[in-house]
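Asks: heads up, no residue letters with this:
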């Protein structure tokens, strides 16, 4: 799980239950995307909640979820400026 902490102390991440995020302070959780099947049983990723594109279709939901995570980490989270 990638946590990005601003100089002001704000933490940004793609939600996961890998750690208890509440230990970091008050949470503000918002939807980053929708992963839904289409009429053909394939999976689409709709990233419009973060002004992103639609990805897919994917034959498997797991592939759609992986693509969703990759896009959010590359485009939605602030860039990683660490070593």
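Replies: Perfect, thanks for sending it. Just so you know, these numbers come straight off a predicted model, no measurement behind them.
Asks: rest of the way, CA atoms for contacts and neighbours
Replies: Fine.
Asks: what ranges does the chain have for its helices?
Replies: Assigned by DSSP state H, the chain shows helices spanning 61-71.
Asks: all strands for it, in order.
Replies: For the chain, the strands defined by DSSP state E occupy 4-5, 11-12, 34-37, 43-46, 54-58.
Asks: can you say which of the ones you listed is nearest to residue 28?
Replies: Between residue 28 and the strands of the chain, the tightest spacing by C-alpha to C-alpha is seen for strand 11-12, at 9.8 Å.
Asks: structure B:
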């Protein structure tokens, strides 16, 4: 589980239960994306909650979920230069 700690002391991560996040302080959990099927049954990743793009379509939900995690890891959890 990757944690990004900002200079302001905020911690960002893709939620998982690998550690007890409440041990870090008060939590604010928000959605980072939506992974939903389109009208033809393909999967779309909508990263607008973190000002990201739409990805897809994907034929398999698992591929969409992996793409979601990859994008968040690379763009949302990477420290700014």
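Replies: Thanks, I have the structure now. Source: prediction; values computed, not measured.
Asks: circling back: possible to save the strands of structure 1 as TSV with mean neighbour count?
Replies: As requested, these are arranged in TSV below (neighbours: other C-alpha atoms under 10 Å):
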stretch	mean neighbour count
strand 4-5	14
strand 11-12	16
strand 34-37	16
strand 43-46	22
strand 54-58	17
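Asks: so for residue 80 of structure 1, which of those strands sits nearest?
Replies: For residue 80 of structure 1, the closest of the strands of structure 1 is strand 4-5, at 7.6 Å, according to C-alpha to C-alpha.
Asks: average offset between that closest one and structure 2?
Replies: Comparison of strand 4-5 of structure 1 with structure 2 after fitting gives an average deviation of 1.9 Å (mean C-alpha distance after the TM-score superposition for structure 1).
Asks: what does that strand rub up against?
Replies: Surrounding strand 4-5 of structure 1, the residues in contact under the criterion C-alpha atoms under 8 Å, 6 or more residues apart in numbering are 11, 12, 13, 77, 78, 80.
Asks: so the second one versus residue 73 of structure 1, what's the distance?
Replies: Distance of residue 12 of structure 1 to residue 73 of structure 1, given as C-alpha to C-alpha, to the nearest Å: 10 Å.
Asks: before we move on, what about the third one?
Replies: Noted for residue 13 of structure 1: a distance of 8 Å to residue 73 of structure 1, by C-alpha to C-alpha.
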